[in-house]
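Asker: just a sequence and a predicted model for now, questions to come.
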Amino acid sequence: MKDVSIYGAGLAGLVAAVNLAREGLNVTIYEREDEIGGSKDLHPSVHSTPMQPKETWDYIGIDLSSHFVKTDAYPNMWYNRKRLTLPPYVHNMSVYNVERGARPSSVDVRLFEIAQDEGVNFEFGRALTPDELAQAPPGSIIATGLYKEVYDLVGVKNSLTYGYMALSNWEKGKTGGAIYMGNFSVDYGYSAWINGIMYVLLFSRKPLNEKDLSKFKKVIRDVEGFESEKWVTADNGHFPRELRLFWKDKILAGTLSGMIEPFWAYGVVGALLSGKVAAKTWLNREKGYEDFSNFNRGFDKKLARKEKMDSMPFNKQMIRLAMLKARYNCWRHPEIINKPKDPVRWFR
């Protein structure tokens, strides 16, 4: 039985492990944290993502539909305190919420259980230093997430992300979310709730300060009635600025490989798909690379458009104008109203 080493027990690492274990391989995952679920400083968390569930489960070979819950409505979008009117075709879209972290209701724990059932071995509390990763066996899968030292080790261009996050108890049985744009971030803030918790994140690929957070707090308080005395700084993540499936004789997976939607930074579905891509690559390098290329064919164009927009003044007003144009196009051409226009469509 051949051995496979996977570094990182996030979504990509777990999906890769399950698929390779099912092929009869002896799989071991090495994880820097002491348990499944990622950093306790950042989780539990809730993520909203557009997705194509059936295609996703069919591709990765794992049905996670019990943990991805369709939101009550497509997330509302706000500009400061003004709710934006979205193009009519938005009503054709579906967004799903999923919990991350170490709670039993998280998708991480569910994947961990599936991996254990498939015979995957785990070693927690491993530092995963650059030296250890550099000396990892050939064919190892590196799926270590957002850590700068690993980006630097494998030479993937990246940029620092900035954020503030907060968590609160919320009404059980409710699933929803909203996106907030405004003069507090070149990106956005968002709220998402599921499994009795509400998670709020202010996110930016340019530096944030307390003044930005104060503005966002007022918006989230006025719109959602959300207040928290405990906001956590989340300035240690790094965002990939290029695609990379291979590093020397090793395979990259997850965000480290660039499998993230680069404009809005949706990352959950890309991580799941990336795990299967990594497993497929381990089994057949050419077929794995073909899938990697197909899934990421729009990455460079989207990233360039995002970075150009961020460099311009009034960039959020440009998004509002784009929405007005889209609504006008729907009025001019009613036939497009019923066509899907998902912002992230991994499967064509």
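Answerer: Ah, there it is. Residues are numbered from 1 along each chain as shown.

Asker: from here on, just use CA atoms for contacts and neighbour counts.
Answerer: Fine.

Asker: in the stretch 151-300 of the chain, which spans are strands?
Answerer: When secondary structure is read from DSSP state E, counting those that start in this stretch, the stretch 151-300 of the chain shows strands at 158-160, 162-169, 176-181, 188-194, 197-204, 232-233, 238-240, 246-247, 250-252.

Asker: reformat the ones you listed as a markdown table; add mean neighbour count.
Answerer: Shown next, in a markdown table, are the strands of the stretch 151-300 of the chain (neighbours: other CA atoms under 10 Å):
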| stretch | mean neighbour count |
| --- | --- |
| strand 158-160 | 17 |
| strand 162-169 | 20 |
| strand 176-181 | 23 |
| strand 188-194 | 25 |
| strand 197-204 | 23 |
| strand 232-233 | 14 |
| strand 238-240 | 22 |
| strand 246-247 | 18 |
| strand 250-252 | 24 |
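
Asker: nearest to Arg297, of these?
Answerer: When the strands of the stretch 151-300 of the chain are ranked by distance to Arg297, counting by CA to CA, first place goes to strand 238-240 at 15.1 Å.

Asker: the structure to be compared is supplied as follows:
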Amino acid sequence: MSKVTIVGAGLSGLVAAINLARSGHEVKVLERENRIGGMPEFRPDPAGSPFDLEGIKRFTGVDIAPAAKLLDEATLWAWGKPYHLPMQAPIGMYMVERGSRSSSVDSLLLAEAEKLGVDVEFDHPVITQGDYARLPADTIVATGLKIEPYEALNIPYSPLYGYFAKGTADHDRTTVSLWMDTFTKDYAFNCAVNGVSFALLFQRDVPLTRESKERFTTMLAELEGLEFNQWNDLMGGACPVGSFRNPRLFHGNKILAGTFAGVIDPFLFFGMLGALVTGRVAAKAIEDKAEAYDDFRRAVMTFYPSYLMKKVWNLLPTVVKRPLVRAGISTMPRIENFAMRRFANNVPGWRLTQ
């Protein structure tokens, strides 16, 4: 079997590495950070998604269940008004921890990869166009939200601007609150898992204003009683929603995976499930590009209508958005099963797990 190089030891890169190692390939993973888990200044942090855990295991060959926790509580704050979501649907919303702690999904995947003999080289950045040109053909690139690979490989993106804080939770529940308000054209959230508390306000394309940051932190303190010692600006983020044609499995002589491949919901930015399943797709592309491409097309088929919907949504004034969101979310207790099926089916990658 061949030698395969993977850039990025995130969810996609490690799932690809695990599958390739099981197939007998010699796998090397190049990771820019000096430890597992991505940007250390941002970790640990909780991340959520609808998951069919058995479906993920069946398609990817990786069992993430030990690192996944069902949500205990979920709230949507729609322009200052709270809506508590029932969370009783058969399709579960889960939270995992990202980062370097033993409780993280990253650590779980790393342990499995290393057990199979995958060579993970930390502190090995691949940044410039020249760096990528020197890598062999069929290198898998799974670098997530970091901006430099988009620029090096000339892949369209939208810059991300964020404002975040992290700390410890005074409870052991798994919770999330989403915030839609005038402080961002996207949304904000705060969540907790494994004793970690985290909050993020973000926006694509346009920097956050000082007033927006102050408004969110004030509302978080007053409405949820959540205060953090330190807030930081998130710098150097990119998201593959710069073009209708962002989703791509192949780019030049490279294979792409996860968020970097455009496998993300362009409306709400759900990307973990897409990262997991396209790690498997990228591994498959080493041996059968046609079959892998068919899987990839199924994974991203909902990207395109969601991309257009988000463009239209951004044109609507708050006076229209607010009643639409409030009316829609107020029906959730009555239509939760239907709504969760529709929502999950719209998350890139979901169809490959069914």
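Answerer: That came in fine, so what should we check first? Note that the structure is predicted; figures quoted are calculated from it, not measured.

Asker: for Gly13 of the first structure, find the nearest of the strands of the stretch 151-300 of the first structure.
Answerer: With CA to CA as the measure, strand 250-252 is the member of the strands of the stretch 151-300 of the first structure nearest Gly13 of the first structure (9.9 Å).

Asker: that closest one: average distance to aligned residues in the second structure?
Answerer: Here strand 250-252 of the first structure, set against the second structure after superposition, deviates by a mean of 0.7 Å using mean CA distance after the TM-score superposition for the first structure.

Asker: what does that strand correspond to over in the second structure?
Answerer: Across the second structure, the stretch matching strand 250-252 of the first structure (TM-score structural alignment) is residues 254-256.

Asker: now stretch 223-233 of the first structure
Answerer: The alignment of stretch 223-233 of the first structure onto the second structure (TM-score structural alignment) spans residues 223-233.

Asker: contacting residues around the matching stretch?
Answerer: When contacts are defined by CA atoms under 8 Å, 6 or more residues apart in numbering, stretch 223-233 of the second structure is touched by residues Tyr161, Gly162, Tyr163, Phe164, Ala165, Lys166, Gly167, Thr217, Leu220, Ala221.

Asker: pick the one among the residues you listed closest to Pro247 of the second structure.
Answerer: Top of the list for closeness to Pro247 of the second structure, among these and by CA to CA, is Tyr161 at 21.5 Å.

Asker: spit out the contact partners of that closest one.
Answerer: Contacts for Tyr161 of the second structure (CA under 8 Å, 6+ apart) come out as Phe202, Gln203, Arg204, Asp205, Val206, Pro207, Leu208, Asp233, Leu234, Met235, Gly237.

Asker: what of Lys166 of the second structure?
Answerer: If you count contacts by CA under 8 Å, 6+ apart, then Lys166 of the second structure has Phe42, Pro44, Asp45, Val196, Ser197, Phe198, Ala199, Phe228, Gln230, Trp231 around it.

Asker: with Met181 of the first structure instead?
Answerer: Under the criterion of CA under 8 Å, 6+ apart, the contact list for Met181 of the first structure reads Met77, Trp78, Tyr79, Asn80, Asp187, Tyr188, Gly189, Lys316.

Asker: same thing but at 6 Å, please
Answerer: Contacts for Met181 of the first structure were tallied using CA atoms under 6 Å, 6 or more residues apart in numbering; they are Tyr79, Tyr188.

Asker: roughly how far apart are it and Gln116 of the first structure?
Answerer: Using CA to CA, to the nearest Å, one gets 41 Å for the distance from Met181 of the first structure to Gln116 of the first structure.

Asker: follow-up on the earlier one: now, the most widely separated pair of the contacts of Tyr161 of the second structure?
Answerer: Asp205 and Asp233 (14.9 Å).

Asker: not counting its neighbours along the chain, what's nearest the most centrally placed residue in the second structure?
Answerer: Per CA atoms, centre = their mean, the C-alpha nearest to the average position across the second structure is that of Gly271, at 3.3 Å. What sits nearest to Gly271 of the second structure in space, not counting adjacent residues and going by CA to CA, 6 or more residues apart in numbering, is Ile264, at 4.4 Å.

Asker: quick check: the gap between that neighbour and Pro82 of the second structure.
Answerer: 27 Å.

Asker: same check, this time on Pro333 of the second structure
Answerer: Distance from Pro333 of the second structure to Pro82 of the second structure, counting by CA to CA: 14 Å.

Asker: and Asp181 of the second structure, by the same measure?
Answerer: Using CA to CA, one obtains 12 Å as the distance from Asp181 of the second structure to Pro82 of the second structure.

Asker: who's more crowded, the two?
Answerer: In this comparison of Asp181 of the second structure against Pro82, neighbours counted by other CA atoms under 10 Å, the higher total goes to Asp181 at 21 against 16.

Asker: what sits against whichever residue in the first structure pairs up with that one?
Answerer: If you follow Asp181 of the second structure across to the first structure using TM-score structural alignment, you land on Gly182. By CA under 6 Å, 6+ apart, the residues touching Gly182 of the first structure are Tyr79, Asn80.

Asker: try it again with 8 Å
Answerer: Gly182 of the first structure makes contact with Tyr79, Asn80, Tyr188, Lys316, according to CA under 8 Å, 6+ apart.

Asker: which among the residues you listed gets closest to Asp3 of the first structure?
Answerer: Tyr188 (42.6 Å).

Asker: measure the closest residue to the closest one other than its chain neighbours to Leu84 of the first structure for me?
Answerer: Ranked by CA to CA, 6+ apart and with sequence neighbours excluded, the top spatial neighbour of Tyr188 of the first structure is Met181, at 4.8 Å. If you measure Met181 of the first structure against Leu84 of the first structure using CA to CA, the figure is 10 Å.

Asker: and Arg297 of the first structure, by the same measure?
Answerer: 30 Å.

Asker: and what of His238 of the first structure?
Answerer: Using CA to CA, one gets 30 Å for the distance from His238 of the first structure to Leu84 of the first structure.

Asker: next one: Met1 of the first structure
Answerer: With distances defined as CA to CA, the gap from Met1 of the first structure to Leu84 of the first structure amounts to 56 Å.

Asker: which of these two has more neighbours?
Answerer: Taking neighbours as other CA under 10 Å, Met1 of the first structure and Leu84 compare with Leu84 leading, 15 against 7.

Asker: need the counterpart of that one in the second structure.
Answerer: Under the pairing rule here (TM-score structural alignment), the equivalent of Leu84 of the first structure within the second structure is Tyr83.

Asker: quick check, that match in contact with Ile329.
Answerer: Yes. In this structure, Tyr83 of the second structure sits in contact with Ile329. The criterion is CA atoms under 8 Å, and the distance is 7.1 Å.
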